[in-house]
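K.L.:
Show me the folded form of this:
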Amino acid sequence: MFKPRVPLEEDDFYLNEKGYKVFTEKFHLKRGYCCKSGCKHCPYGYDKRTDSFK
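P.N.:
As a prediction, this is how the structure comes out:
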């Protein structure tokens, strides 16, 4: 299934102390689905360790 890319806006992410992009909760909600990658600000409640939603 094709999932279109969501254009990034200024407040969709920040750079952490190591220089990696960290997506915000706002971005995840705008994207509209959970990618099951264990994202730090996942608003969908996914837990990568248990592979389940809280």
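K.L.:
going forward, measure contacts between C-alpha atoms and count neighbours the same way
P.N.:
OK.
K.L.:
Return the distance of stretch 38-54 from the chain's centre.
P.N.:
Distance of stretch 38-54 from its chain centroid, counting by C-alpha atoms, centre = their mean, to the nearest Å, is 10 Å.
K.L.:
Please give me every residue in contact with residue 53.
P.N.:
Taking C-alpha atoms under 8 Å, 6 or more residues apart in numbering, we find residue 53 in contact with 44-47.
K.L.:
Report how many residues lie close to residue 6.
P.N.:
Other residues lying near residue 6 total 11 when counted by other C-alpha atoms under 10 Å.
K.L.:
to compare against the first, here's another:
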Amino acid sequence: MKNIVPIEEGDYYITPEGYRCFTEQYHLKRGYCCESGCRHCPYGFDKSKLYRK
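P.N.:
Sure, this is the predicted structure:
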């Protein structure tokens, strides 16, 4: 089971479309990559390279 990380100021911003976008600060605090292709992923995950053969 993964730990719940409390959201604090600076952990996300609202995009012009109205979505919550987590910042690098939040991802580092969370401590792992979720492999969802997050915009500010500090772990270097690239979703486009995942399905290439």
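K.L.:
center of structure 2 - which residue?
P.N.:
Centroid-nearest residue in structure 2, with C-alpha atoms, centre = their mean: residue 38, separated by 4.4 Å.
K.L.:
ok, the counterpart of that residue in structure 1 - contacts?
P.N.:
Matched by TM-score structural alignment, residue 38 of structure 2 corresponds to residue 39 in structure 1. Listed by C-alpha under 8 Å, 6+ apart, the contact partners of residue 39 of structure 1 are residue 23.
K.L.:
Then residue 51 of structure 1?
P.N.:
Counting by C-alpha under 8 Å, 6+ apart, residue 51 of structure 1 has contacts residue 36.
K.L.:
Swap in 10 Å and give it another go.
P.N.:
Residue 51 of structure 1 makes contact with 36-38, according to C-alpha atoms under 10 Å, 6 or more residues apart in numbering.
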